[in-house]
Structures are given as C-alpha cells and as structure tokens.
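Trainee: got a structure for you, letters missing:
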C-alpha cells in the first residue's frame, strides 16, 4: 500500500496522472528514511531538511504538515504493509498539477512508500567496493544542488555508466572539477587524523547522515573534521574514502584505480553511528 495525501491506495493503482509536476518538470522533493521496528531514524533532521527545501522551492507548506503529522503518516503506511523489522521509507512531495513552468498554485501533494531492508543495524560488508570518477556531466555549485529533488538525471546516467564499466559507484565532480559526492551519498576522505568532506557551497547534497557524522566527529579528540574542497588528485593519496547516506549508513570505498584503501576509521565510526541511533530510541 502507498500513502497518497493520507489515503492508503494499492501500489498498482493510478493515483498519479500525466499532469503530475514531478513527472513533467521535476518539481518535487523526496526524503529516504530508515525505519527499524517502527523507530524512524533521524526524523527531526529529515523533517527540517524537507521543510527548508520546500521553502527554497516556494512550495506552500500546509499548516497541519508538522513533524508529528509526518511521523503518524509514515507509521500508518508501515502498518498497512507486510510487517518487517527494517524498512526504507520514501516521502515524496510535489506541487499539485496545473500550469506550465509557472505553476497554477503552490499547494503540495505527497506520497509515502515502503520497501524492506535486510539489515536492522548499519553494517559494513567485506565486499570490494570500487569507484571511478564520472566526468561526462558536472554538478553546479549552487543551492539547488544541495536539495534532494527529483532532478537526478545526472545520477541516473552516472549509475548506468558505473554498471556498464563494472564499478560499484562513481564520484561526481562540480563544474570547477572538484570532487563533490558519490552517486548516492556524501563523500568523506581520511588522511591521518584529518577527515575532509566537501562543503555545501561546492554543490554536494545537504545529507542528513553527513550532518550527523560531522556532529559525531566534532566531539572526538582523535580526529579533526573539516569541510574543504577535495581535488581528484587527493583521492589516491588518502588513507580511506567512504560514502554516507541515511539508508546504508557508512560505505567504505575499497578501491579507486590502483589504490586500495583501509576501512579502520569507517568501522570505528560505524559503531559510533549505531550507538547514536540507539540513543534516539
């Protein structure tokens, strides 16, 4: 079952039509949220990011669209689907139908979907995870690139490129040839005790896990976390590279070209991330 504007409908029903502005213009935002045993991970962070993004896109936020309302709608959707321990929730918000580039109004609709996840905790596998730079297209250095919109054609084409060439992921560049992020998450680079992640003004996604991990690292004396641009030349000099997102947690990069990376820091931070989740319960 899918939750469409508060009504539960079958997944194969025609609850969207050809005039949907998300389909026509990418006039849409989404949040991917991890839920385990009805506990919504980082709900406040996801909600605040969604509200801020809606304001930037000049969408009209309904008075009843509170964090408590969103939580209740997510749990209602989960209850209407087969019971599983861990789930991936996608909350999509789009402007209502009408208009061309200029919408008829700024009112919104939403839908909430669920998908089963295999792991209850954030985990790291032993799989060799190899990446390459994707250089066909570039991310713009602007605020729109920070938003989790449905305008992801660059990431789609990059994913096809990765599959065609046997890579697990690709790293994306902005139009000044700085490394910005991975296809599906934020990038962190470890060099000794210094950990770097690209700043938002380089064009990376304003990731919920990125923000959470920066907060965790800022409290650790063993590491220095900085938001600085990363050049492609730094990648092979790094001790570690890892990707973060709200569903997978931390994904260590094992190989980039001829360089093989350690996962020591990733494993240490994974434990602290799982601890942070348990403290929310």
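Mentor: Noted; the coordinates are in hand. From a predicted model like this one, the values you see are computed outputs, not experimental measurements. Numbering: from 1, shown residues only.

Trainee: all contacts plus neighbour counts: C-alpha atoms, from now on.
Mentor: Fine.

Trainee: how about residue 28: what's its closest non-neighbour residue?
Mentor: Sequence neighbours aside, residue 94 is the residue nearest to residue 28 in space, at 4.2 Å (criterion: CA to CA, 6 or more residues apart in numbering).

Trainee: in the helix or strand where that neighbour lies, what's buried?
Mentor: Residue 94 belongs to strand 86-95 when assigned by DSSP states H and E. By 16 or more other CA atoms under 10 Å, the buried positions in strand 86-95 come out as 86, 87, 88, 89, 90, 91, 92, 93, 94, 95.

Trainee: nearest to residue 52, of the residues you listed?
Mentor: Checking the buried residues of strand 86-95 against residue 52 with CA to CA, the nearest one is residue 93 at 12.7 Å.

Trainee: which residue, other than its chain neighbours, is closest to that closest one?
Mentor: residue 110 (4.4 Å).

Trainee: next one: that neighbour from residue 77, what distance?
Mentor: Residue 110 sits 13 Å away from residue 77, going by CA to CA, to the nearest Å.

Trainee: for residue 111, same thing?
Mentor: For residue 111 relative to residue 77 (CA to CA), the value is 10 Å.

Trainee: can you check residue 166 too?
Mentor: 36 Å.

Trainee: of the two, which one has the most company?
Mentor: residue 77 (23 against 12; other CA atoms under 10 Å).

Trainee: tell me the contacts of the residue nearest to residue 93?
Mentor: Neighbouring residues of residue 110 by CA atoms under 8 Å, 6 or more residues apart in numbering: 4, 5, 91, 92, 93, 94.

Trainee: what's the closest of those residues to residue 125?
Mentor: residue 91 (27.6 Å).

Trainee: show me what contacts the closest one?
Mentor: Going by CA under 8 Å, 6+ apart, the list of residues near residue 91 reads 30, 31, 32, 33, 110, 111, 112, 113.

Trainee: hmm, which two among those are most spread apart?
Mentor: The farthest-apart pair in those, when distances are taken by CA to CA, is 33 and 110, at 14.9 Å.

Trainee: residue contacts, the nearest residue to residue 119 once chain neighbours are set aside?
Mentor: In space, residue 119 comes closest to residue 86 once its chain neighbours are excluded; the distance is 6.6 Å by CA to CA, 6+ apart. For residue 86, the contact set (CA under 8 Å, 6+ apart) comprises 34, 35, 36, 37, 116, 117, 118, 119, 120.

Trainee: need the buried ones from those residues selected in PyMOL.
Mentor: Only the buried members of those enter the following PyMOL selection, criterion being 16+ other CA under 10 Å:
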select buried, resi 34+35+36+116+117
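
Trainee: filter the contacts of residue 86 down to just the ones in strands.
Mentor: Within these, residues falling in strands by DSSP state E are 34, 35, 36, 116.

Trainee: still on that earlier bit, which neighbours do residue 111 and residue 77 have in common?
Mentor: 2, 3.

Trainee: in this protein, which spans are helices?
Mentor: For the chain, applying DSSP state H gives helices covering 21-25, 43-56, 67-79, 143-146, 153-164, 208-218, 232-235, 264-280.

Trainee: what about the second one, distance to the chain center?
Mentor: Helix 43-56 has its C-alpha centroid displaced from the chain centroid by 13 Å (CA atoms, centre = their mean, to the nearest Å).

Trainee: next up, a structure to set beside the first:
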C-alpha cells in the first residue's frame, strides 16, 4: 500500500499519467527515513529539511503539512503495510502539480509515501568489502541546489552504472573544482589522525541528516577534531579511514580505494555513539 495525498492505494493502482512533472522534468524532491517499531529516526531534522527544500524549489507548502500530520500519515502507511512493529525504510516524495512546460502553471504539490522492510533495527557495520573509485565523467554543481534531495539524481545514477560495470561498490563524486564532494548514496568523512574531515555544503554535497548527526557527535568529543573543508582526491590515499553516511545504513566504512586499504576503528567507535543517540531520541 502507498499513501497518495492522504489516501491509501494498492501498489498496483496507477496514480500518475505521462504529464506528471516529476516524470517529465524531475520537478520533485524526497526524504528517505528510517523507522523502527514505528519510531521515526531524526524526524524533526527530516521535516525541517523537507520544508526548507520545498521553499528552495518554490513549491507551495500545504497548510496541512505540519510535523504532526506527516508523522501520522507515515504511521498510517506503516500500519497498512504491517511494518509498524519492525524496521522499515520510508520515502516521502513531493512533486509539483499542474501542466506547463519548463514553467509550471501551478506551484501546488502532491505527495506520496511508500515503505519497505529493512533487515535490522539498529545500525551495524557491514562486514563486507566496500571499494570505491572516483567518478569523473560528470561533475556536481556546487551551490544551494546541490544540497536539496531532488529526484534529479542523474549523476548519481550514472556513477552507479559505472561502479556496477567496473566492480566497485560505490563511487565518489566530484564538483567542478575537482574536489571530492560525496558518495553516490551519502556524505563522505575522511579520517586522518584525530581529525575527521567532511566536505562543506558549499562544495555541493547533500545536506545529509546523518551528516549532521555525526557532526554533532564528533563535536561533543575531546578525542576527535572536526573539519568542514574541501577534500582533494590526493587526500584519499593518505587517509587512515574513509566512511560514508546516510540514514538507512548509518555508517559504511570504505575498505579500499585504488591501492589503499582502510580500517574501520573510528567508524565503529562513532557507530556505537550513534546508536546510543538513537536509543535516547
């Protein structure tokens, strides 16, 4: 079952036609959320990012779009799919209505909530290879739009195809200044000694919810120093660890980049602190 504008429909029901602006122009955005036993992880940051992104895209925010209303609709969708007592991945997609060509004839929106089961409740370090390579065919554009989770993810898609064709588990994306910006599916953190660096939002990376959580966790420790600064490709092979963050997987350590192999001791330590934060929220 999916939730379309507050009504529940079977997955088999056709809800959109060829004029849908998300299909025609990528005129949409989304939030991917982790839920365990109906507990929504980091719901307030997700909601605030959704509202900010809609404003950036000049979408008209419905009066009903309160934090409480959307939370209730997420819970209703989970219940309808028998996922209220397990771990689940929830996606909220918001798209602009109306016709028009590039210029829409309306800024009103519709929305869709769908969900799928996840294997585990709390975050875990995956004990498997995660080799990455730079994706240099196309570049991300640094700026405010780069921070928005729009449905226009063609560079991420092409990087995923490149990774699949060449036997990598992920790719690192570059901006036009040839700085490493993020991975296909999350933000990048680079560990060197006791310094943990992550690219700034001004370099064009997604304003990740898990990125913010890790920045807060690292900032509260005396053990590590956080640096939000540009990452050069030359730094990757000098790093002690690389890891990728998103709200579904939590922290994914990179095991190899070219000839360099990495450990995961810092990532594992931070994951423990992340799970402690999740239990308290």
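Mentor: Looks like it arrived, so ask away. If you're wondering where the values come from, they're calculated on a predicted model, not measured in any experiment.

Trainee: what is the neighbour count of the closest residue to residue 24 of the first structure other than its chain neighbours?
Mentor: Nearest residue to residue 24 of the first structure, sequence neighbours excluded (CA to CA, 6+ apart): residue 18, at 7.8 Å. Residue 18 of the first structure sits with 9 neighbouring residues when counted by other CA under 10 Å.

Trainee: wait, which of the contacts of residue 110 of the first structure is closest to residue 214 of the first structure?
Mentor: For these, the minimum distance to residue 214 of the first structure (CA to CA) is 24.4 Å, reached by residue 91.

Trainee: list the residues that contact the nearest residue to that closest one once chain neighbours are set aside.
Mentor: Leaving aside its chain neighbours, residue 91 of the first structure sits nearest to residue 112 (4.6 Å; criterion: CA to CA, 6+ apart). Contacts for residue 112 of the first structure (CA under 8 Å, 6+ apart) come out as 2, 3, 4, 73, 74, 77, 89, 90, 91, 92.

Trainee: if we use 6 Å, what do you get?
Mentor: Residue 112 of the first structure makes contacts with 2, 3, 90, 91, as judged by CA atoms under 6 Å, 6 or more residues apart in numbering.

Trainee: what does residue 189 of the first structure give?
Mentor: 195, 196, 240, 241.

Trainee: my read is that the third one contacts residue 190, right?
Mentor: Yes. Residue 240 of the first structure is in contact with residue 190 according to CA atoms under 6 Å; the separation is 4.9 Å.

Trainee: quick one: closest of the helices of the first structure to residue 106 of the first structure.
Mentor: Among the helices of the first structure, helix 43-56 sits nearest to residue 106 of the first structure (CA to CA), with 10.1 Å.

Trainee: just the angle between that closest one and helix 264-280, please?
Mentor: Using axes from the mean of the first three to the mean of the last three CA atoms, to 10 degrees, the inter-axis angle of helix 43-56 of the first structure relative to helix 264-280 is 100 degrees.

Trainee: after superposition, how close is helix 43-56 of the first structure to the second structure?
Mentor: Mean deviation of helix 43-56 of the first structure from its aligned counterpart in the second structure after superposition (mean CA distance after the TM-score superposition for the first structure): 0.3 Å.

Trainee: show me what that helix is packed up against.
Mentor: If you count contacts as 3 or more CA pairs under 6 Å, 6 or more residues apart in numbering; DSSP states H and E, helix 43-56 of the first structure packs onto no helix or strand.

Trainee: so that helix versus strand 86-95, what angle?
Mentor: 20 degrees.

Trainee: corresponding residues in the second structure for helix 43-56 of the first structure?
Mentor: Counting by TM-score structural alignment, helix 43-56 of the first structure falls onto residues 43-56 of the second structure.

Trainee: contacts only, for the residue lying closest to residue 203 of the second structure once chain neighbours are set aside.
Mentor: Distances taken as CA to CA, 6+ apart put residue 142 closest to residue 203 of the second structure, at 4.8 Å, once the chain neighbours are dropped. Applying CA under 6 Å, 6+ apart, we find residue 142 of the second structure in contact with 202, 203, 204.

Trainee: before we move on, what about residue 155 of the second structure?
Mentor: No residues are in contact with residue 155 of the second structure under the rule CA under 6 Å, 6+ apart.

Trainee: equivalent analysis for residue 169 of the first structure, please.
Mentor: Shown in contact with residue 169 of the first structure (CA under 6 Å, 6+ apart): 131, 162.

Trainee: any idea how far the counterpart of it in the second structure is from residue 251 of the second structure?
Mentor: Matched by TM-score structural alignment, residue 169 of the first structure corresponds to residue 170 in the second structure. The gap separating residue 170 of the second structure from residue 251 of the second structure is 14 Å, by CA to CA.

Trainee: cool, and residue 32 of the second structure?
Mentor: 16 Å.

Trainee: and these two? which has more neighbours close in?
Mentor: The neighbour comparison of residue 32 of the second structure against residue 251 (other CA under 10 Å) goes to residue 251, with 27 against 19.

Trainee: so who does the more buried one touch?
Mentor: Residue 251 of the second structure touches 244, 245, counting by CA under 6 Å, 6+ apart.

Trainee: what's the distance between it and residue 17 of the second structure?
Mentor: Distance from residue 251 of the second structure to residue 17 of the second structure, counting by CA to CA: 38 Å.

Trainee: kindly report the same for residue 107 of the second structure.
Mentor: Computed with CA to CA, the distance linking residue 107 of the second structure and residue 17 of the second structure is 18 Å.

Trainee: so the two - more neighbours on which side?
Mentor: residue 107 (15 against 8).

Trainee: quick one: residues contacting the more buried one.
Mentor: Counting by CA under 6 Å, 6+ apart, residue 107 of the second structure has contacts 59, 60, 96.

Trainee: if you set the cut-off to 10 Å instead, what comes out?
Mentor: With CA atoms under 10 Å, 6 or more residues apart in numbering as the criterion, the residues that contact residue 107 of the second structure are 57, 58, 59, 60, 61, 95, 96, 97, 98.

Trainee: that one -> the first structure?
Mentor: Using TM-score structural alignment, residue 107 of the second structure sits opposite residue 106 in the first structure.

Trainee: tell me the spacing between its match and residue 52 of the first structure.
Mentor: 15 Å.

Trainee: neighbours of residue 270 of the first structure, how many?
Mentor: Residue 270 of the first structure, neighbours per other CA under 10 Å, totals 19.

Trainee: without its sequence neighbours, what residue ends up closest to the residue in the second structure that it lines up against?
Mentor: The equivalent of residue 270 of the first structure in the second structure is residue 271 (alignment by TM-score structural alignment). The shortest distance from residue 271 of the second structure to any residue other than its chain neighbours is 6.6 Å, reached at residue 251 (CA to CA, 6+ apart).

Trainee: alright, calling it a day.
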